[in-house]
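S.K.: have a look at this fold, sequence not included:
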């Protein structure tokens, strides 16, 4: 059976403050290990806050603790911006996140690709693909071997349907989707049942091949949403997300990779996911 790892979107809330010059990121990784979780996503969502020197320390600690790392690039990205300067800035932010995450030992960098800004899906797709290809070329030139993961988005104004993300990854090297099931539920108002969750995996495997299910990066939480899509993340118990049906699909499809919990009570709900999944696995 493929290995599925469970962890938090950022430093767990129960992590004690760092003292004596320690890095809070390392304290967070230590707390993840203490909780019995498997992975942590480094949240570079406002800025890439680690220096290269500190990133090397993070890599060593995470490796010794056997905690898998990924990262989330800054939110301020739009590879379909009207202004060329904003696209160049987005490329710079994503490259910086990839560079530091790679030094940290992370295998993936998640990012929000773009807004439509009045364009059709096809128009935005072409612009996003061109901009990302340039980032990937620079990464290859610099020896940065890390997977870029465009994320399934939660609002109808954002580029990032399942098909858009999967097709983009089929045409670019070193890319794979980040499938945020809460986002997709919020964006569509549906996709909240065993059959619908399974259809997402079927669509991904039909575009990228079944091997794509061996190396997934998944986001999940409860979510509040409107007709326009996501509003805010919620604990599972306060939402309508059918996480047990999702976990059953992940088990039945033998999915491998990383599951990051973005709940406001991140470690509690990450442990709920892990223990629930382990319970399903024991049932055979």
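M.R.: Yep, that arrived. All figures in this text were calculated on a predicted structure; none of them were measured in a lab.
S.K.: CA atoms for contacts and neighbours, from now on please.
M.R.: Fine.
S.K.: all strands of this protein, in order?
M.R.: Along the chain, the stretches classed as strands by DSSP state E are 4-9, 39-43, 68-72, 108-111, 114-115, 147-150, 158-159, 178-180, 216-220, 222-226, 229-234, 257-261.
S.K.: please identify the most buried of these.
M.R.: strand 108-111 (a mean of 28; mean count of other Cα atoms under 10 Å).
S.K.: what are the contacting residues of that strand?
M.R.: 69-75, 77, 94, 97-98, 101, 146-151, 178 (Cα atoms under 8 Å, 6 or more residues apart in numbering).
S.K.: also this one, for the comparison:
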């Protein structure tokens, strides 16, 4: 079950953007947060995907404006992370990038630190699972010892070559305090071309509840977008209405299970699709 002591709990479902909204007149994080509030959205994910380049002073400014605008923040860590890297220096750098994301994110007031965890690299899946598990357990303990109260969110991945299907991440999350999954429903769908019907969405939510308890449904952090995929999995993000992503039934299941937390839109038109999902959810 989920240890909720460290979690910032929400009593509803928040909708927001992956990064600064496109319509923001200025491209700064601070201006992006203000624009999120102007749009009537509730949250924003800070995109540290090219590296953690934000300093502490800027992070403090971000914290202040997020509090003023009542916008919940999360972080997407760098793309260059592989907790199954062969080279020791790459492994060390991967852990450091997650740690840096957590440290700066915490100063910003971000509570969820999202990252793509690993590649299998043709290794046995159980071996990779154990490696990722041990590294995340060590890192979660370090963050706790340093009083950095964030939740590490390994993300469900969009290709079969990547570690991070739902079962793997739920298993890890059930065992390590300070770790919970980021459920990217588009990745889950692209991974095998399935998981895109009302019944299949219900099965995902039932899995979450079985592994993490009802608390797992009250502390969700999710990514949703349209997605293009092939037999090998994810190809690229699409606008929702230009894809086969069944977001309408997904919103119904969120409402049915009374899920709470945050939904981050990663479509190319981030704020438009975030608003579309929020409107759809509220109309259910």
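M.R.: Sure thing, it's come through. Only a predicted model underlies this, so the values are computations on that prediction, with no experimental measurement involved.
S.K.: now the strands of structure 1 as CSV including distance to residue 122 of structure 1?
M.R.: CSV is the format used below for the strands of structure 1 (distance: least, Cα to Cα, whole Å):
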stretch, distance to residue 122 of structure 1
strand 4-9, 31
strand 39-43, 30
strand 68-72, 25
strand 108-111, 20
strand 114-115, 12
strand 147-150, 16
strand 158-159, 10
strand 178-180, 20
strand 216-220, 25
strand 222-226, 25
strand 229-234, 21
strand 257-261, 30
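S.K.: measure residue 197 of structure 1 to residue 120 of structure 1 for me?
M.R.: For residue 197 of structure 1, the distance to residue 120 of structure 1 equals 26 Å [Cα to Cα, to the nearest Å].
S.K.: neighbour count for the two, which is higher?
M.R.: residue 197 (23 against 10; other Cα atoms under 10 Å).
S.K.: map that one across to structure 2 for me.
M.R.: Structural alignment (TM-score structural alignment) places residue 197 of structure 1 against residue 201 in structure 2.
S.K.: tell me the spacing between that match and residue 228 of structure 2.
M.R.: Distance of residue 201 of structure 2 to residue 228 of structure 2, computed by Cα to Cα: 19 Å.
S.K.: to which residue of structure 2 is residue 9 of structure 1 aligned?
M.R.: Under the alignment by TM-score structural alignment, residue 9 of structure 1 pairs with residue 18 in structure 2.
S.K.: which residue, other than its chain neighbours, is closest to that match?
M.R.: Residue nearest to residue 18 of structure 2 in three dimensions, not counting chain neighbours: residue 45, with 4.8 Å by Cα to Cα, 6 or more residues apart in numbering.
S.K.: pretty sure the match of residue 9 of structure 1 contacts residue 47?
M.R.: Yes - using Cα atoms under 8 Å, residue 18 of structure 2 is in contact with residue 47, at 6.9 Å.
S.K.: check contacts around the residue nearest to the spatial centre of structure 2.
M.R.: By Cα atoms, centre = their mean, structure 2 has its centre lying nearest to residue 182, at 3.9 Å. Each residue near residue 182 of structure 2 by Cα under 8 Å, 6+ apart is listed here: 114, 153-156, 220-223.
S.K.: same check, this time on residue 237 of structure 1
M.R.: residue 222.
S.K.: if we can go back for a sec, hang on, the match of residue 197 of structure 1 packs against residue 188?
M.R.: No - using Cα under 8 Å, residue 201 of structure 2 and residue 188 do not qualify as a contacting pair, with a distance of 10.2 Å.
S.K.: shared neighbours of those two, anything?
M.R.: Joint contacts of residue 201 of structure 2 and residue 188 (Cα under 8 Å, 6+ apart) are residue 195.
S.K.: neighbours of residue 279 of structure 1, just the number please.
M.R.: 11.
S.K.: show me what it aligns to in structure 2.
M.R.: Using TM-score structural alignment, residue 279 of structure 1 pairs with residue 283 in structure 2.
S.K.: check residue 219 of structure 1 too.
M.R.: Taking TM-score structural alignment, the alignment pairs residue 219 of structure 1 with residue 223 from structure 2.
S.K.: return the distance of that match relative to residue 197 of structure 2.
M.R.: Going from residue 223 of structure 2 to residue 197 of structure 2 by Cα to Cα gives 17 Å.
S.K.: now the helices for the stretch 151-284 of structure 1?
M.R.: Counting by DSSP state H, counting those that start in this stretch, the stretch 151-284 of structure 1 has helices at residues 162-171, 181-188, 194-208, 243-252, 266-282.
S.K.: distance to residue 28 of structure 1 added to the ones you listed, as TSV?
M.R.: Formatted as TSV, those follow (distance: least, Cα to Cα, whole Å):
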stretch	distance to residue 28 of structure 1
helix 162-171	30
helix 181-188	24
helix 194-208	31
helix 243-252	25
helix 266-282	11
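S.K.: before I go, just wanted to say thanks for your time.
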